[in-house]
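Mind looking at a prediction? Sequence and model below.
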Amino acid sequence: MKKVCVIGLGDISSIHINALKKLGNIRISAMCDIDGTLKRKYPDYKFYSDYREMLEKENPDCVHICLPHYLHYKVAKEAIEKEINVFLEKPVGIDVFQTNKLLEIEEKNPHIKICVCLQNRLNRTFEKMMEFIKSGSYGKVKGIKGIVTWNRTDEYYNLKPWRKKMEYSGGGVMINQTIHTLDLMQLIGGKIKNIKGVTVNLEDHDSEFEIEDTALAKIKFENGIEGIYFATVTYSENSSVELQVITEKAKFTIKDSILTISEKNGYKKILAEDDKLEGTKFYYGASHEKLIQKFYKCLETGSDDYIHVKDAVPSMKMIEMIKKSSGKIIK
């Protein structure tokens, strides 16, 4: 039975903990957070306020890192140095530099497994879409569209001020809310030729707000596919993410967690629907659990069939390219 620890008990941690509780081959031995009041939330587990002390005393087989972005690389590195497997919430780090540093560590430690939580790859709708695309039955892919229109008020940022500081978050809507969309777009499109994009703030934020609330980009892939990406957290509510792929013979659209196909003869059909996550965080999707189950199976069998640090590099590079672009083409 694998011994597991959780570091960071913020919003996303409950998704991890609930998924871990459903696994029969693991035991949560301890949790850690600098906020001591959170001990009351999980009275059945040992609680630490210092993750280094926890790692030393518990010596877990795996640790789940659910911390603010700026701590991801640092804590993951320390866990790996102690020969502990890591399940790391996105993003890998606050920038490409940290991402590449963790990639180096991954390559030097092939016996340690590091899974990055880009769980939307396992959404039933996306898996089915990729099946159709890879089959070639509907011709080559011509275009990809990714749209995210969500809502994040100033209260959201003021509740956890690190979110609005570049040195702590690494950015706004791109790295925090829509890195999954960029990840899926690059999985479909392949290697990127160039990007031309802009970032902007559509809301009037306070003087401490250093990140972007809106981003737009035209993405050109080396194989000729073209993509359009638009993301904002200034909409009136959390609207459905939309991912659309145009092929030579059909249009595939994921919206409201449903995949549909529209053929040129007017035929339209529902192909798949995602599992739903209950509660107010429904927009997270339900694939955290699928990825966590998959990762622990890999820990048992020795398989490498999980999402590695190297898999997370392209979306981080896309974010950096859009930041640098400011309307210029970045290759």
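Happy to help now that I have it.

From now on I want contacts and neighbour counts done on CA atoms only, so please keep to that.
OK.

my guess is residue 205 meets residue 154, correct?
Yes - between residue 205 and residue 154 a contact is recorded at 7.3 Å, counting by C-alpha atoms under 8 Å.

Can you tell me what sits against stretch 162-173?
Around stretch 162-173, the neighbours that count as contacts under C-alpha atoms under 8 Å, 6 or more residues apart in numbering are 68-70, 93-95, 157, 176, 208-215, 231-233.

From these, which land in strands?
With DSSP state E as the criterion, strands contain 214-215, 231-232 from among the contacts of stretch 162-173.

need the strands for the stretch 101-250 of the chain, in chain order.
Counting by DSSP state E, counting those that start in this stretch, residue ranges of the strands within the stretch 101-250 of the chain are 114-117, 141-149, 192-200, 214-221, 226-232, 242-247, 250-255.

closest to residue 134 out of those?
Closest to residue 134 of the strands of the stretch 101-250 of the chain is strand 141-149 (C-alpha to C-alpha; 9.7 Å).

Other residues contacting the closest one?
Under the contact criterion C-alpha under 8 Å, 6+ apart, strand 141-149 has outside partners 133, 178, 181-182, 185, 189, 224-235, 237-248.

cool, and stretch 245-252?
The set of residues external to stretch 245-252 that reach it, using C-alpha under 8 Å, 6+ apart, is 129, 138-145, 244, 253, 259-264.

the longest helix in the protein is where?
Secondary structure of the chain per DSSP state H: the longest helix is helix 309-325.

Enumerate the positions of it that are buried.
Residues of helix 309-325 classed as buried: 309, 311-325 (neighbour count, 16 or more other C-alpha atoms under 10 Å).

take the one below as the second:
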Amino acid sequence: MLKVAIIGLGTVSKVHSQAILETHNGKLVAVCDSDEEKKEDYPGIPFYTDVAVMLAAEELDVVHICLPHHLHYPITKICAESGVHILQEKPLAMDYHEGLLTAELAKNVPGKIGICFQNRYNSTFQELLRRLKAEDHGAIKAIKGLVAWNRTEDYYTDKPWRGKWATAGGGTIINQAIHTLDLMQLLGGELQTCKASLSNLTDYAMEVEDTAVANFTFENDVRGFYMSTNAYATNASVEIEVVTEKCTYMIKNNQLFVIDENGDFESLARDQQRADTKSYYGPSHGIIIQRFYNAIEHDTADYVSVEEALPSMLMIDAMKESTRLDQTIQMVDLIKESKIGMY
């Protein structure tokens, strides 16, 4: 049985703790947070306020990092160098350069570092991938990703790190819609160009953007259109659309549809929903956590690695830089620079 700890006891940590409980080979043995009041949420579990103290006191196999974005790399580094395996919540890092530092770290430590892009394992997306590989639909021509959600000003003022470039690394692009960016690049392949605009439709007292639109070009001239906002009236369904030469696939309302050349819809798959978590978290935290534990026990690479998570950071940096310069960004130039200035 793997001995597991959670570092950072905010909202998403409860999703992780429930998923750990449901695994067949993991046991939560410690938790860590700077806020001692969080101890009450985990009765009977050893509680720590210092990561180094916890690592020294507990014989851990795995830590889950559920911290604010600016703490991901430094705490991942401490834990990785202590020899434990790490499952880190998204985003991978604050920017692409820091993501590269994490990738280098992953190559030189004994443990595995996995990134929690759980929506890759949703039934709808898995079936979409299967059909794109197996069906005679012709080449992919275009990909669309839409996220129209709502966040009140309290969302940012209650946890001020969320509204600052220095601690969040962005707004909707890195917090709410990074999963959509990740799925788009999985479908589209290698990134080529980006033209984007980041802006604010709300009047909240915050630095980061609440709205983003972008055109991406992927390999084989696949066109990508992306839009995300936290300025909508509610949390609408995330939408992913893939246009091929012969049909269109669409994920919406937790279902995968195929639309034929006559415009007829057919439902192909549906995601299971959990009543004990927020709907927009998706149903697949348990799947990705179980896969990571299995990869540890059997020493396989069947998890989302740091290298696999890097393209999402590249997309985010490209949108920032495109907005700053008001021009199309060539991804090859961005990769060469490896460090982008703050938007």
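In hand now; what should we look at? This structure is a prediction, so every number in the text was calculated from the model and none was measured.

quick one: the longest helix of structure 1 to structure 2 mean distance?
Following superposition, helix 309-325 of structure 1 is found to deviate from structure 2 by 0.4 Å on average (mean C-alpha distance after the TM-score superposition for structure 1).

That helix aligns to what range in structure 2?
Aligned by TM-score structural alignment, helix 309-325 of structure 1 corresponds to residues 306-322 of structure 2.

How far does the matching stretch sit from its chain's centre?
Relative to the centre of its chain, stretch 306-322 of structure 2 is centred 11 Å away, using C-alpha atoms, centre = their mean, to the nearest Å.

go on, stretch 67-80 of structure 2?
Using C-alpha atoms, centre = their mean, the distance from the centre of stretch 67-80 of structure 2 to the centre of the chain it belongs to is 15 Å.

from memory residue 103 of structure 1 sits against residue 310, does it?
Yes - counting by C-alpha under 8 Å, residue 103 of structure 1 does reach residue 310; the two are 6.1 Å apart.

Okay, the closest residue to residue 196 of structure 1 other than its chain neighbours and residue 194 of structure 1: tell me how far apart.
In space, and not counting its chain neighbours, residue 196 of structure 1 is closest to residue 329: 4.5 Å by C-alpha to C-alpha, 6 or more residues apart in numbering. Per C-alpha to C-alpha, to the nearest Å, residue 329 of structure 1 is found 6 Å from residue 194 of structure 1.

what do you get for residue 41 of structure 1?
From residue 41 of structure 1 over to residue 194 of structure 1 the distance is 47 Å, taken as C-alpha to C-alpha.

Find the residue at the geometric middle of structure 1.
When C-alpha atoms, centre = their mean is applied to structure 1, the residue found nearest the centroid is residue 118 (3.9 Å).

so residue 321 of structure 1 makes contact with residue 330?
Yes - applying C-alpha under 8 Å, one finds residue 321 of structure 1 in contact with residue 330, separated by 6.1 Å.

shared neighbours of these two, anything?
Counting by C-alpha under 8 Å, 6+ apart, the common neighbours of residue 321 of structure 1 and residue 330 are residue 195.

Spit out the contact partners of the nearest residue to residue 182 of structure 1 once chain neighbours are set aside.
Spatially, and ignoring its direct neighbours in sequence, residue 182 of structure 1 is nearest to residue 315 (5.7 Å; C-alpha to C-alpha, 6+ apart). Residues touching residue 315 of structure 1, when contacts are defined by C-alpha under 8 Å, 6+ apart, comprise 179, 182-183, 186.

cool, and residue 123 of structure 1?
Going by C-alpha under 8 Å, 6+ apart, residue 123 of structure 1 touches 274-275, 285-287.

quick one on the thing from earlier: of all the contacts of residue 315 of structure 1, which comes closest to residue 198 of structure 1?
Scanning the contacts of residue 315 of structure 1 for proximity to residue 198 of structure 1, where the rule is C-alpha to C-alpha, the winner is residue 182, at 14.8 Å.

The closest one: how many residues sit nearby?
Taking other C-alpha atoms under 10 Å as the neighbour definition, residue 182 of structure 1 ends up with a count of 19.

cool, residue 236 of structure 1 as well?
Residue 236 of structure 1 has 11 nearby residues by other C-alpha under 10 Å.

next one: residue 224 of structure 2
24.

Surely it touches residue 213?
No - with contact taken as C-alpha under 8 Å, residue 224 of structure 2 and residue 213 are classed as non-touching, separated by 10.8 Å.
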